[in-house]
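Colleague: here's a sequence, model it:
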Amino acid sequence: MRKLSLKPDRSTFPCAIKSCSALSDLHSGKQAHQQALVFGFESDLFVSSALIDMYSKCGQLPRIVSRDVLEFTILIHTFMINN
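Modeller: Below you'll find the model as predicted:
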C-alpha cells in the first residue's frame, strides 16, 4: 500500500493485525500497531480488539490496557481460550 501511496482506512489495520495474530507474527503485528498509531486509528474499537487478540495470542497479554467493556470481554474470552 505504501509503495502505491494508498492511505489505509479503518478496516485496513484490523485485517493486517488479525493476519499477524493468525501467524503468531509479533514483529509484524507491532509494526502494524505502530502504523495504526501513526494514522490515528489507536482508539478504533476494531483495531483495539484486533490488537488485544494479537498480543494475547503472541504471549504479550500484560502489554494490553483495556479501555472499553467490549475490549475487556474480548480480553477475558481470549485469555480463557489460550490458557
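
Colleague: all contacts plus neighbour counts: C-alpha atoms, from now on.
Modeller: Fine.

Colleague: residues of stretch 48-61 that come out buried?
Modeller: Within stretch 48-61, the residues scored as buried using 16 or more other Cα atoms under 10 Å are 48-58, 61.

Colleague: correction: stretch 15-34
Modeller: 16-21, 24-26, 28-30, 32-33.

Colleague: sequence B follows; please return its structure for comparison with A:
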Amino acid sequence: MSYGTQVRDELRAPGRELRRAIPQVYEGYKQLHDSALESGALDAKTTELIALAIAVSKEVTAASPITPRRPSGTAPPSRRQPRP
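Modeller: Prediction:
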C-alpha cells in the first residue's frame, strides 16, 4: 500500500465525521468546487490542468533544492548579523 493510500484511508472516517458535523460547510465547498470547474471562459479540462499545475508547482517549490528552506527565525545569509 502506498503512503498516499494509507493517509487517505486514515482520513476517511474523520472526514465523514466532519462532514456530518458541518454539512453546510461541505455543501458550500461543493458548490464552490462545481462553480470553479464549470465551463465558462475556460473549459473544464483546462481549468483542471491549471489546478493541477498550481498544486504541483507548490509542492515542487516547497521541496526544491534550488530554493532551500531556512530554519524559522533566521535571516538570509546577506542579512545575518555578524557573530561576536
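
Colleague: quick one: TM-score?
Modeller: The TM-score (TM-score structural alignment, normalised by the length of the first structure) is 0.29; 39 aligned residues with a Cα RMSD of 3.7 Å.

Colleague: that older thread, farthest pair in the buried residues of stretch 15-34 of the first structure?
Modeller: Greatest spacing in the buried residues of stretch 15-34 of the first structure, by Cα to Cα: 24 and 33 (14.3 Å).

Colleague: surely residue 36 of the first structure meets residue 15?
Modeller: No - taking contacts as Cα atoms under 8 Å, residue 36 of the first structure lies outside contact range of residue 15: 11.7 Å.

Colleague: give me the contacts around the strand or helix carrying residue 16 of the second structure.
Modeller: Element membership of residue 16 of the second structure, judged by DSSP states H and E, is helix 3-21. Under the criterion Cα atoms under 8 Å, 6 or more residues apart in numbering, residues residue 26 lie in contact with helix 3-21 of the second structure.

Colleague: what's the closest non-adjacent residue to residue 26 of the second structure?
Modeller: residue 19 (6.3 Å; Cα to Cα, 6 or more residues apart in numbering).
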